[in-house]
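# with the sequence up front, the predicted model follows.
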Amino acid sequence: MDKRVRFDFEVYFTNGGNLKGEDFRLDIMGDDITDQELADYIIEDLRLLMAGKVNILNKQIFSEPHKRKSAKEHSPTERLIDLSHTIEEGLITYKGLPAPHICDYLSRRDSQKFYDKGTEFQIGSIEMVTNTGTYIDCPFHRFENGKDTDEIELEKFAELDAVVFRIPYSETLEITDEHFRNREIRNKAILIHTGWDRHWNTETYYENHPYLTESAAEYLKDCQVKLVGIDSHNIDDTAGKSRPVHTILLDAEILIVEHLCNLDKLPDEDITFTAAPPKFKGVGTFPVRAFASVKQTLQK
């Protein structure tokens, strides 16, 4: 049997005044709905502006055939997918570089002497190289006069239209320009899903990994892509000492994100990509919380 909810509500506006309703009835999906979901639905459905505190009162769930579209069908039309690895004490991202050291600068116990009884805080201390975890490369990483994380415009980090390329490492480690042809990529973020992230934090991860060729980098530059991300140990072939892909892309101010994960959870398109670092002067690489926003179709 379908479920409905009966409730009263109070909406208080940030510019003064309020709106109250009694004995509202609404179709719901499932057997329950939270007060927060009801509050969000009221604000959206009534197109209320400047809404502040919302109280849901006298809520009752009962069985009755649905009358209209349910509240839970008004859930957000986008969902966020985390594409970053977790950084933790002792993590080795790149052999030869030190692992991060994460500890208390001020512990909760030590902080108690500064505050009233029952109030305490923790202030952390982190010592690490900037090439740790999932990170973004800006031109300064490769070029002395290139832009650092402080100088890159915010729009180059956030909400970039993105496309995913499926190039399994089991089929090839060498990713060429041919892999990117016959798809619309101009002005987009290119996310390369090889599946190599399954080896993260193992000895296998560091050697014989997928990489882009120089021809691939030249093609992506010519197509004026915004950013290139990969779920591999390095976007260049680390078997040699040259780094043509970093050189070509960063010289064109095409940002690079390495050590992505969870790209298998994304569709091939209709997504946006964000990977924003803190604003540091004199730093060309820094860890990011990379994520994708995936468009969803509302249930009818």
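Right, received. Where do you want to start? Numbers count the residues shown, from 1 in each chain.

# rest of the way, CA atoms for contacts and neighbours
Fine.

# all the helices of the stretch 101-250 of the chain, residue numbers only.
Ranges of helices in the stretch 101-250 of the chain, per DSSP state H, counting those that start in this stretch, are 108-111, 214-222, 244-251.

# for the second one, packing partners?
For helix 214-222, the contact count by 3 or more C-alpha pairs under 8 Å, 6 or more residues apart in numbering; DSSP states H and E identifies helix 244-251 as packing neighbours.

# give me the residues contacting the helix it packs on.
137-139, 142-143, 146, 212-214, 217-218, 221, 235-236, 255-256 (C-alpha atoms under 8 Å, 6 or more residues apart in numbering).

# and here is the other one:
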Amino acid sequence: MNTPHSRAKVVDLTHTITEDMPVYPGTEAPIIEQGTTVAKEGFAEKKLTFFSHVGTHMDAPAHIFEDKKTLDALPASTFTGPACIVDVSGLTVITLDELKRHEERISQCDFVIFSSGHEKNWGTAKYFSPFPTLDKEAATWLTTQNLKGLGIDTISFDPMDITRLLIHEILLGSGLVLIENLKNLNTITAPIFTFVALPLKILESDGSPIRAIAVLP
């Protein structure tokens, strides 16, 4: 007899890569060209030109440090595990006190994902306006929590008006991976879920676009 099985719900957390998508200031926009077509060559292929930190992407420790690991040097298990959402909407700074409110859930997770609601500004100039970022104390505490990585629905873990990526330095320096430009975080209500964020396996990659998903129980 066939026994029905439950089907997990999968939520796509990834922005589509397009030529007019927001990119970090100073980065060239993606170029997507039609290399071949079904009508002419019998098969379709696109030629893609973009930087390694475009769209929903992952930062490797090597993004900031020459002597740290690249994504291709990390085991595949680095890119998936239990995760929790921390709602930081309405905040300007994510403090240690705020994180401590979620300490029990964080202790059960490999990934902490910050939901700021800033994704609503995707595609507009407001996407580069101020958004919540960790302070130094909060970032340092997260490096002690046996995590694999952190994610956020903004373009950076550091403010846009700085010259030194201090929060990146703290987090990546500890070996964490960082996922930026996530979306649809406000649709996740499960306290803990399975997070999957698979980067392209590019030689010596300092970062890579990813397809990030949440698998809900």
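Received, thanks. Nothing here was measured: the structure is a model prediction, and the numbers come from that model.

# columns distance to residue 164 of structure 1 on top of the helices of the stretch 101-250 of structure 1, output as a markdown table?
Output for those, formatted as a markdown table (distance: least, C-alpha to C-alpha, whole Å):
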| stretch | distance to residue 164 of structure 1 |
| --- | --- |
| helix 108-111 | 44 |
| helix 214-222 | 14 |
| helix 244-251 | 18 |
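
# mind putting those in TSV, distance to residue 10 of structure 1 and mean neighbour count included?
Converted to TSV, the helices of the stretch 101-250 of structure 1 look like this (distance: least, C-alpha to C-alpha, whole Å; neighbours: other C-alpha atoms under 10 Å):
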stretch	distance to residue 10 of structure 1	mean neighbour count
helix 108-111	39	12
helix 214-222	54	19
helix 244-251	54	21
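
# figure out which of those helices is closest to residue 133 of structure 1.
helix 244-251 (17.9 Å; C-alpha to C-alpha).

# from the chain's centre, how far out does that closest one sit?
24 Å (C-alpha atoms, centre = their mean, to the nearest Å).

# same thing with stretch 187-195 of structure 2?
15 Å.

# mind listing the strands for structure 2?
Applying DSSP state E to structure 2 gives strands spanning 9-12, 31-36, 45-49, 57-59, 80-87, 93-94, 111-115, 133-134, 149-152, 177-180, 193-199, 207-216.

# tabulate those (TSV), appending distance to residue 126 of structure 2 and mean neighbour count.
Converted to TSV, the strands of structure 2 look like this (distance: least, C-alpha to C-alpha, whole Å; neighbours: other C-alpha under 10 Å):
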stretch	distance to residue 126 of structure 2	mean neighbour count
strand 9-12	23	14
strand 31-36	23	13
strand 45-49	26	12
strand 57-59	20	28
strand 80-87	20	21
strand 93-94	18	17
strand 111-115	17	25
strand 133-134	16	22
strand 149-152	16	25
strand 177-180	16	26
strand 193-199	26	21
strand 207-216	22	22
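
# out of those, which gets nearest to residue 21 of structure 2?
Using C-alpha to C-alpha, the strands of structure 2 put strand 31-36 closest to residue 21 of structure 2, at 10.7 Å.
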